[in-house]
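Trainee: here you go, sequence then predicted model.
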Amino acid sequence: MAGDKETLLGMGFESARVEWALKATGNRGLQPAMDHILEHEGQPVPDLGAVNESSSGASRRDAMDVDDDEDADALKSLGAAASSAVEAKSIKCSECGKIFRNTAVANFHAEKSGHDQFEESTEEIKPLTEEEKKEKLAELRQRMVEKRAKKAEEELQERKINENIRRKSGKEMNKIKEDMKLKQALKEADEKKREKIEDARAKAAIKAQIEADKKARAEKFAREKAIRDGQPIPGESSTPAPAPVPKATPSSSGVAGKDFKETRLQIRMSTGGQPYTTTLPSEATLREVAEFLAGQSLSVDVETVSFSQHFPRKVFSHADFPKSLRELGLTPSAVLIATIP
């Protein structure tokens, strides 16, 4: 309707959006059009040629016309036919008391509220005054502000939820990384602890060997001196001499007769850096040790690299490469220094 369109345009709405609202609501009045504008705020205006006018108003109007006919027949049967002098100027909702300009507006109210009890009314709905238009516009703008505020609040809550999910995922990932680092550190600590224990055992075996060698040399020197001087040999008596104790070797770690099938090596570079550790069969050759080291570092050449020990001090030449770790006295564990020319 021209009056409704002018009112909506006077409220500041776009012409295309006003025409869309009036056509979509079947020109059922100002209130349905404003409700349509509010409900579709922010949506692009479609091609008005593809917008179908609401057909529900016509169907409801037909239904109400049938009801009116039935009511008129009922009044006639009671002898109280409706007087043509009384003209219905509006439609009233019997459930909420609201008055509507025409059947189309009443149908729209029925669709939104679910009310289905209406009656004709002689009350006339006067056109909105300028003051009422301003109040209606202010109410409409307030509703728009509230709707936008509610939408902004919902978007804010959604962003907070997404941010919390992201932070929680980040914390869980960091915890997994920290746990992995801790496990790796514990593993390295256990490895170093085992290496220290094995080194201590090897040093103890070497120390015992040195002491045994000293004692054997001292006894030999004492016997030779006694023979030269024509004196009794120390340690010899009428009682049978105890069986000689076999010398301990570095490969037995101070335990006579024990066969170590594997040898643990720690190889340190003379140039510094991280040492390499490996476990090889005791029958493996020194050349295999050189090949292992060449596989760990590109700067190592099997043909030129040489090995040595600090304690006891010993240097291995290339002539020792075919010998086994057992033959070289490196079992059960040893620390080698690799020298690169």
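Mentor: That came through, no problem.
Trainee: contacts, neighbours, all on C-alpha from now
Mentor: Will do.
Trainee: mind listing the strands for the stretch 101-250 of the chain?
Mentor: Shown for the stretch 101-250 of the chain, the strands assigned by DSSP state E, counting those that start in this stretch span residues 118-121.
Trainee: please enumerate the helices of the stretch 51-200 of the chain.
Mentor: Secondary structure of the stretch 51-200 of the chain by DSSP state H, counting those that start in this stretch: the helices cover 56-77, 103-113, 130-229.
Trainee: can I get those in JSON lines with mean neighbour count and distance to A290?
Mentor: Output for the helices of the stretch 51-200 of the chain, formatted as JSON lines (neighbours: other Cα atoms under 10 Å; distance: least, Cα to Cα, whole Å):
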{"stretch": "helix 56-77", "mean neighbour count": "14", "distance to A290": "94"}
{"stretch": "helix 103-113", "mean neighbour count": "19", "distance to A290": "90"}
{"stretch": "helix 130-229", "mean neighbour count": "13", "distance to A290": "21"}
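Trainee: can you pull out the helices in the stretch 201-341 of the chain?
Mentor: For the stretch 201-341 of the chain, the helices defined by DSSP H, counting those that start in this stretch occupy 286-296.
Trainee: okay, the helices of the stretch 51-200 of the chain in a markdown table with distance to G29 next?
Mentor: Below are the helices of the stretch 51-200 of the chain laid out as a markdown table (distance: least, Cα to Cα, whole Å):
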| stretch | distance to G29 |
| --- | --- |
| helix 56-77 | 12 |
| helix 103-113 | 6 |
| helix 130-229 | 14 |
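Trainee: can you list the residues that contact stretch 76-89?
Mentor: Identification of contacts with stretch 76-89 by Cα atoms under 8 Å, 6 or more residues apart in numbering yields 72-73, 75, 101, 120-125.
Trainee: in this structure R61 contacts T103, no?
Mentor: Yes - using Cα atoms under 8 Å, R61 is in contact with T103, at 6.2 Å.
Trainee: follow-up on the earlier one: tell me which of the helices of the stretch 51-200 of the chain sits nearest to E39.
Mentor: helix 130-229 (9.6 Å; Cα to Cα).
Trainee: now for the closest one, which elements pack on it?
Mentor: strand 333-339 (3 or more Cα pairs under 8 Å, 6 or more residues apart in numbering; DSSP states H and E).
Trainee: presented hereafter is structure B, for comparison with structure A:
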Amino acid sequence: MAGDRDALIGMGFDAARVDWALKATGNRGLQPAMDHILEHDGQPIPEMNTVTESTSRPSNRMDVDDDDDDEDADALKALGAKAGDVEAKSIKCSECGKIFRNTALAQFHAEKSGHQSFEESTEEIKPLTEEEKKQKLAELRAKMVEKRANKAVEEAKEAKASEMIRRKAGKDMGALKDEMEKRQAIQDAEKKKREKIEDAKARAAVKAQIEADKRARAEKAAREKALRHGEAIVDSPTTNPVASTSSATVAGKDFKETRLQIRMSTGGQPYTTTLPSDAPLREVAEFLAGQILSVDVETISFAQHFPRKAFSKADFSKSLRDLGLTPSAVLIATPPGP
């Protein structure tokens, strides 16, 4: 009825739950609907067609079947004849003793508790007084407030846990990003350092090659001049022989080949050749022996004027690079005396 529905909604009950209660109790009044709401507090609201079906047809779990209606009626008649026509005013659960106003409430109790044995009872459920209604309503509201408060606490806990997880994930990602940036910065610095070293080596090598070419051209010009004038050939000193040789030696470590000018101490035409920087000094002697038949590999000796240095037989097995002759050098070859 519209009046009962408005009254229940005015008490603070949800409209959908009020509709469910009124349909489940067959619109029998305010009290049964309120009892239904209190009994089903916190339960999900079923679809209305399900409520109508369950209201009109009791569940099999209560031992009340459509097929047994006639038998139950006959039994009640027999009992009424014996007990003075006792009228059933409620339904009682035989297992727990609870009393319900109608089959809908009994059915819900059966589904919730699993109890299956019910019987009709002559015990009448008295309607609630106004004071009891207010008390039950207050209890229901307090229960709803507590439930909402508990739900809010749980939601706050879940939100806090989610926030902690999010922050931890963000912190881990930030630390990982910082570590990757740090490694990248180290790699970039190392790369720039290597490039700087390579550039310095290349510039030193080019400078050493230029100086060696200048020295070779000056020596060639001086030799040709001496030959034209019939003068003795004297090696041309460099402006700073120690520094030039030192830079040439350092830069020469990166050269794969060595250019040599070989002069005989007895005079004559100089010989030039290019050998691998890893070639031993003995190959220089073998090259010279191939040019001059009178030269013996085992007896020839070599020396440098700048810096002044004489190479022994033990140096014949050493490479041109190890002897400091790269990228270019001038050697004085001396055959054994008579």
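Mentor: Thanks, I have the structure now. Just so you know, these numbers come straight off a predicted model, no measurement behind them.
Trainee: so which of the helices of the stretch 51-200 of the first structure is nearest Q266 of the first structure?
Mentor: Nearest to Q266 of the first structure, of all these, is helix 130-229, at 8.4 Å by Cα to Cα.
Trainee: off-centre distance for the closest one?
Mentor: Mean C-alpha position of helix 130-229 of the first structure versus that of the full chain (Cα atoms, centre = their mean, to the nearest Å) differs by 17 Å.
Trainee: kindly report the same for stretch 113-131 of the second structure.
Mentor: How far stretch 113-131 of the second structure lies from its chain's middle: 63 Å, per Cα atoms, centre = their mean.
Trainee: that older thread, of the contacts of stretch 76-89 of the first structure, grab the buried ones for PyMOL.
Mentor: Those of the contacts of stretch 76-89 of the first structure that count as buried under 16 or more other Cα atoms under 10 Å are selected in PyMOL with:
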select buried, resi 101+120+121
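Trainee: anything in contact with each of R61 and T103 of the first structure?
Mentor: Counting by Cα under 8 Å, 6+ apart, nothing touches both R61 of the first structure and T103.
Trainee: quick check: the farthest pair among the contacts of stretch 76-89 of the first structure?
Mentor: Top of the distance list for the contacts of stretch 76-89 of the first structure (Cα to Cα): D73 and I125, 28.1 Å.
Trainee: go through the contacts of stretch 76-89 of the first structure and say which is closest to Q184 of the first structure.
Mentor: Nearest to Q184 of the first structure out of the contacts of stretch 76-89 of the first structure is R101 (Cα to Cα; 81.4 Å).
Trainee: E53 of the second structure -> the first structure?
Mentor: Alignment note (TM-score structural alignment): E53 of the second structure maps to S55 of the first structure.
Trainee: again with N150 of the second structure
Mentor: Match for N150 of the second structure (TM-score structural alignment): K150.
Trainee: quick revisit: ok, now how distant is the match of E53 of the second structure from N162 of the first structure?
Mentor: Using Cα to Cα, to the nearest Å, S55 of the first structure is found at 43 Å from N162 of the first structure.
Trainee: thought S90 of the second structure was touching F118?
Mentor: No - assessed by Cα under 8 Å, S90 of the second structure is found out of contact with F118, at 10.5 Å.
Trainee: the two - which one has more neighbours?
Mentor: F118 (23 against 18; other Cα atoms under 10 Å).
Trainee: surely that one touches C96?
Mentor: No - using Cα under 8 Å, F118 of the second structure is not in contact with C96; the gap is 9.7 Å.
Trainee: how far away is the most centrally placed residue in the first structure from G97 of the first structure?
Mentor: What sits nearest the mean C-alpha location of the first structure, by Cα atoms, centre = their mean, is S169, with 3.8 Å. From S169 of the first structure across to G97 of the first structure, the span is 56 Å (Cα to Cα).
Trainee: the closest residue to P127 of the second structure other than its chain neighbours is in what secondary structure piece?
Mentor: Distances taken as Cα to Cα, 6 or more residues apart in numbering place Q31 nearest to P127 of the second structure, at 6.4 Å, with adjacent residues excluded. Here Q31 of the second structure sits within helix 30-39, counting by DSSP states H and E.
Trainee: which positions in that helix come out as buried?
Mentor: By 16+ other Cα under 10 Å, the buried positions in helix 30-39 of the second structure come out as 30-37.
Trainee: dump those residues to TSV, plus distance to R223 of the second structure.
Mentor: Below are the buried residues of helix 30-39 of the second structure laid out as TSV (distance: Cα to Cα, whole Å):
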residue	distance to R223 of the second structure
L30	134
Q31	135
P32	133
A33	130
M34	129
D35	130
H36	128
I37	125
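Trainee: what's the closest of those to R228 of the second structure?
Mentor: I37 (132.1 Å).
Trainee: right, and that closest one touches K23 too?
Mentor: No - judged on Cα under 8 Å, I37 of the second structure makes no contact with K23 at a distance of 11.6 Å.
Trainee: so how many other residues sit close to A338 of the first structure?
Mentor: 20.
Trainee: quick one: it from K126 of the first structure, how far?
Mentor: 108 Å.
Trainee: can you check A204 of the first structure too?
Mentor: A204 of the first structure is 114 Å from K126 of the first structure, by Cα to Cα.
Trainee: wait, is A333 of the second structure part of a strand?
Mentor: Yes - inclusion of A333 of the second structure in a strand is indicated when DSSP: H, G, I helix; E, B strand; the rest coil is applied.
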